[in-house]
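Enquirer: Take a look and give me a structure for this.
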Amino acid sequence: MASAATAARSADPPPGPDELQDCSAGLRLYPANRALIDPELMSVMPVLTGMDRGPGGGATTPSSIVETRQRLKELTKGRPAPPPMPGVRMEERHIPGLAGAPPVRVLVYTPEDAGAARPGVIEIHGGAFVLGAADGGDARNRQLAKDLGAVIVSVDYRLAPENPFPAQIDDVYAALTWLHDQAAALGVDPARLAVTGGSAGGALAASLALRARDEGKIAIKGQFLIYPSLDDRPFTALDPTCRPGAAPVERAYVMYLGHPPGPDNVSPYAFAARAPSLAGLPPAFIAVGSVDGLAGQDIAYARRLIAAGVPTELHVYPGAFHGFDMAANAGVTKRSYQDLLAAMRRALR
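Expert: Modelled structure (predicted):
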């Protein structure tokens, strides 16, 4: 029998139109109602609240992007580097870009005791296609290399607006090609390759899986997408505090594509949800928070993958927002990492 409290909650009427937030100022990556958030994640909200206006946060014009990049550098300047993780070495390399493109900087993380034929993973950083660098995932990539016994190649792809699409997908495809072709020298098994990334990096990982399928030269064993941004078209977020209606065009997407998003001819190598068919893609792992503004499109993409016959594992973490894993000690962050690790081990064994 339901308790009185449960009965009272079930009898509450849904919020009326006048009680809902106008979320038309931008895609909300974080809910307006903070009560929906896992309390363990609240410690990182001050760092992330500047991103509430959209995937690029305050970086919505070319000049503000330069300022944001400089501010991020200032925040990290002077901080002591973390101690090297025993058993993992990191090497910076500059590898050939695709024909006519500049070299691509990559960071290669290699476990020292994982045998001669390790799995290889392309890791792609986030940052709304306009921010970020391979170095930002250093601690996580070291941990993943050690726990998975794999070579992790983190890619410093070119950023918009200076380098609009397809520079980003070209650079990560160049890195995948290099990892495959240099597998023997890197101690990697070319039959056990995977791609992963978070946010914009998840978008590029999904598009990289599509491009590898279409090119037909490199087989990928798994795509591991962390709260990926998969669709440029307007959509309604799942945030129950928002009035129904489509989110507006994001300025970061405009700078990434080089034109306003939304037209029919946007390439699936820019946003994977644009692909007419997902058949033949490698097994997918998708993780997103229930209060992440991207949850709706991530769930929709998972459903399309399943309908196309692609083995798909979807995790929707209660109370988690975009970038929740910045709270390294939160229970949901630890669970999500273990879920990711287990899925990678199954795909790459």
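Enquirer: all contacts plus neighbour counts: C-alpha atoms, from now on.
Expert: Noted.
Enquirer: Glu215: neighbouring residues, count only.
Expert: Residues near Glu215, counting by other CA atoms under 10 Å, number 10.
Enquirer: Can you tell me how far it is from Gly120?
Expert: Remark: distance between Glu215 and Gly120 (CA to CA, to the nearest Å) = 19 Å.
Enquirer: residues in contact with the residue nearest the centre of the chain?
Expert: Geometric centre of the chain, nearest residue: Gly198, 1.7 Å, by CA atoms, centre = their mean. Taking CA atoms under 8 Å, 6 or more residues apart in numbering, we find Gly198 in contact with 124-126, 225-228.
Enquirer: switch to 7 Å and redo it
Expert: By CA atoms under 7 Å, 6 or more residues apart in numbering, the residues touching Gly198 are 125-126, 225-228.
Enquirer: Show me those that map onto strands.
Expert: Among the contacts of Gly198, DSSP state E puts 225-226 in strands.
Enquirer: max-length strand in the protein?
Expert: If you go by DSSP E, the chain has its longest strand at strand 188-198.
Enquirer: That strand: how far from the chain's middle?
Expert: Its chain's C-alpha centre and that of strand 188-198 lie 15 Å apart, by CA atoms, centre = their mean, to the nearest Å.
Enquirer: Which positions in the helix or strand following it come out as buried?
Expert: Heading C-terminal from strand 188-198, the first helix or strand you meet, by DSSP states H and E, is helix 200-215. Going by neighbour count (16 or more other CA atoms under 10 Å), the buried part of helix 200-215 is 200-213.
Enquirer: Serialize those residues to TSV and add fields for distance to Asn141.
Expert: Output for the buried residues of helix 200-215, formatted as TSV (distance: CA to CA, whole Å):
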residue	distance to Asn141
Ala200	17
Gly201	14
Gly202	15
Ala203	18
Leu204	17
Ala205	16
Ala206	19
Ser207	21
Leu208	19
Ala209	20
Leu210	24
Arg211	24
Ala212	23
Arg213	25
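Enquirer: Please provide the structure for the following sequence as well, for comparison with the first:
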Amino acid sequence: MTMDKTPRFIDRHVPFQPAATTGIPHQYHDVPYAPGARHTLDIYLPNDGVAPFPVVIDVYGGGLYFGQKSSHKLNPALQLRSAGYAIVSPDYSLSYQQPFPTQISELKAAIRFVRAKAALYGLDPNRIALMGESSGAHLAVLTAASETVGQLDRGLGNHLGVSAAVSAVIASYGPYQFDQFSAQFDLLKITPKFRETGQADSFEGVMFGGHAPAQIKDQITAADPAHYLTAKMPPLLLTAGTADQVVPYVQSFNLAASAMTVMGTDQVQLHLVDGAHHGPADFMTADIVAERVAFLNRWLD
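Expert: Modelled structure (predicted):
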């Protein structure tokens, strides 16, 4: 029998690849949004237009185990600059630095900072959206959903009197049902990329302190954005690829179905991209960019 030599997700070497920010004339780096490590953000303004600019705060993915601000995973968000959107890239704690759901409080602190200091950077405090990919999509949706019900906020930062609400969320190929990976891949007849999927040493297991997700039902429920959905949830654009071997695309379908039930079909868009894999590469096409711009223009106008 041949042994599977594919490295575990957490054992991979993932070097930093910078975002394509060369030539952007107006950018700010390492701006502290709260005290403490990994609590800084970068800001990239559009080349053209008149401030204040609407804002997209982009949350990078990496299984809560890899990643940092202004990496190549920011490139899909940077495509929106040409449509007049300012892009903000915040850092947050990885799962081995601070336990989940600390990251939700960090992102809410970043939103409050952006809103409180908007005038300083030419940003519109009343037009802020969240965007995320992979685990960043999960964080983005959970941040927005939990804010509408006043949960998962530890009061980080210096602007606690400022709202952390957003006007729209774009989430691409995110994980939302952390105990369903193996069963859903079996249902879809897709072989998962990582052999440890569903186990304690999977990225989703490490995220929950080294426990197999199926064994910690209460924590899994508390991490599912669907648990917090109300009619106050901001409009949601979900995308995923049907060839995704990291996160079953049906998780985006299921979240969309739950959101439509609670929020109404007009507030939720789902785009399943035929043959698309996990990661930014298949989600930077002209039609996807146009879809995102139209969505933002509609809800941030």
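Enquirer: Please state their TM-score.
Expert: Overlay of the two chains. TM-score (TM-score structural alignment, normalised by the length of the second structure): 0.79; 272 aligned residues with a CA RMSD of 2.9 Å.
Enquirer: Where in the second structure does the longest strand of the first structure align, residue-wise?
Expert: With TM-score structural alignment applied, strand 188-198 of the first structure matches the range 123-133 in the second structure.
Enquirer: I'd assumed Pro90 was in contact with Glu106 of the second structure.
Expert: No. Counting by CA atoms under 7 Å, Glu106 of the second structure stays clear of Pro90, with 9.1 Å between them.
Enquirer: Glu313 of the first structure pairs with which position in the second structure?
Expert: Counting by TM-score structural alignment, Glu313 of the first structure corresponds to Gln269 in the second structure.
Enquirer: Distance check, Phe178 of the second structure against Gln219 of the second structure.
Expert: 10 Å.
Enquirer: Which residue of the two possesses the greater neighbour count?
Expert: Phe178 (25 against 15).
Enquirer: what about the longest strand of the first structure, how far off from the second structure?
Expert: Superposing on the second structure and averaging over aligned pairs (mean CA distance after the TM-score superposition for the first structure), strand 188-198 of the first structure comes out at 1.1 Å.
Enquirer: can you give me the strands for the stretch 151-300 of the first structure?
Expert: Assignment of strands within the stretch 151-300 of the first structure using DSSP state E, counting those that start in this stretch yields the ranges 151-156, 188-198, 222-226, 284-289.
Enquirer: Tell me the buried residues in the shortest one?
Expert: Think strand 222-226 of the first structure. With burial defined by 16+ other CA under 10 Å, the residues of strand 222-226 of the first structure counted as buried are 222-226.
Enquirer: Make a markdown table from the contacts of Gly198 of the first structure and add distance to Gly262 of the first structure to it.
Expert: As requested, the contacts of Gly198 of the first structure are exported to a markdown table (distance: CA to CA, whole Å):
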| residue | distance to Gly262 of the first structure |
| --- | --- |
| His125 | 24 |
| Gly126 | 21 |
| Leu225 | 23 |
| Ile226 | 23 |
| Tyr227 | 21 |
| Pro228 | 18 |
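Enquirer: Closest one to Met255 of the first structure out of the contacts of Gly198 of the first structure, please.
Expert: Closest approach to Met255 of the first structure among those (CA to CA): Gly126, at 15.3 Å.
Enquirer: Could you single out the nearest of the buried residues of strand 222-226 of the first structure to Ala139 of the first structure?
Expert: Lowest distance from Ala139 of the first structure to the buried residues of strand 222-226 of the first structure (CA to CA) belongs to Ile226, with 16.6 Å.
Enquirer: Report the contact partners of Ile111 of the second structure.
Expert: Ile111 of the second structure touches Ala164, counting by CA under 7 Å, 6+ apart.
Enquirer: can you rerun that using 8 Å?
Expert: Contact analysis of Ile111 of the second structure by CA under 8 Å, 6+ apart lists 57, 163-165.
Enquirer: Identify the residue of the first structure aligned to it.
Expert: The alignment partner of Ile111 of the second structure in the first structure, by TM-score structural alignment, is Leu176.
Enquirer: just to revisit the earlier point, and the buried residues of strand 222-226 of the first structure as TSV, adding distance to Ser290 of the first structure?
Expert: Output for the buried residues of strand 222-226 of the first structure, formatted as TSV (distance: CA to CA, whole Å):
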residue	distance to Ser290 of the first structure
Gly222	23
Gln223	21
Phe224	18
Leu225	15
Ile226	13
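Enquirer: tell me, how many neighbours does Ala256 of the second structure end up with?
Expert: By the criterion of other CA under 10 Å, Ala256 of the second structure has 24 neighbours.
Enquirer: what sits against the residue in the first structure that it lines up against?
Expert: In the first structure, Ala256 of the second structure lines up with Ala302, judged by TM-score structural alignment. Counting by CA under 8 Å, 6+ apart, Ala302 of the first structure touches 286, 312-314.
Enquirer: what about Asp218 of the second structure, distance to Pro248 of the second structure?
Expert: Asp218 of the second structure is 21 Å from Pro248 of the second structure, by CA to CA.
Enquirer: So which of these two has more stuff around it?
Expert: A direct count of neighbours by other CA under 10 Å for Asp218 of the second structure and Pro248 places Pro248 higher, at 30 against 10.
Enquirer: Go ahead and confirm the more buried one touches Phe181.
Expert: Yes. If you go by CA atoms under 8 Å, Pro248 of the second structure and Phe181 touch, sitting 6.5 Å apart.
Enquirer: What about the nearest residue to Gly132 of the second structure once chain neighbours are set aside, how many residues nearby?
Expert: Excluding the flanking residues, the one nearest Gly132 of the second structure by CA to CA, 6 or more residues apart in numbering is Val59, at 4.5 Å. Using other CA under 10 Å, Val59 of the second structure has 30 neighbouring residues.
Enquirer: Show me the helices in the first structure, by range?
Expert: Under the criterion DSSP state H, helices of the first structure are mapped to 4-11, 45-48, 62-76, 138-148, 167-181, 183-186, 200-215, 251-257, 295-307, 331-348.
Enquirer: out of the ones you listed, which comes closest to Asp239 of the first structure?
Expert: Nearest to Asp239 of the first structure, of all the helices of the first structure, is helix 295-307, at 9.2 Å by CA to CA.
Enquirer: Relative to the second structure, what is the average displacement of the closest one?
Expert: When the second structure is overlaid, helix 295-307 of the first structure sits 0.5 Å from its aligned residues on average, using mean CA distance after the TM-score superposition for the first structure.
Enquirer: Which one of the helices of the first structure lies nearest to Leu281 of the first structure?
Expert: Of these, nearest to Leu281 of the first structure by CA to CA is helix 200-215, at 6.4 Å.
Enquirer: What lies in contact with that closest one?
Expert: Contact with helix 200-215 of the first structure is made by 123-129, 168-169, 172-173, 195-197, 218-220, 223-230, 268-272, 278, 280-282, as judged by CA under 8 Å, 6+ apart.
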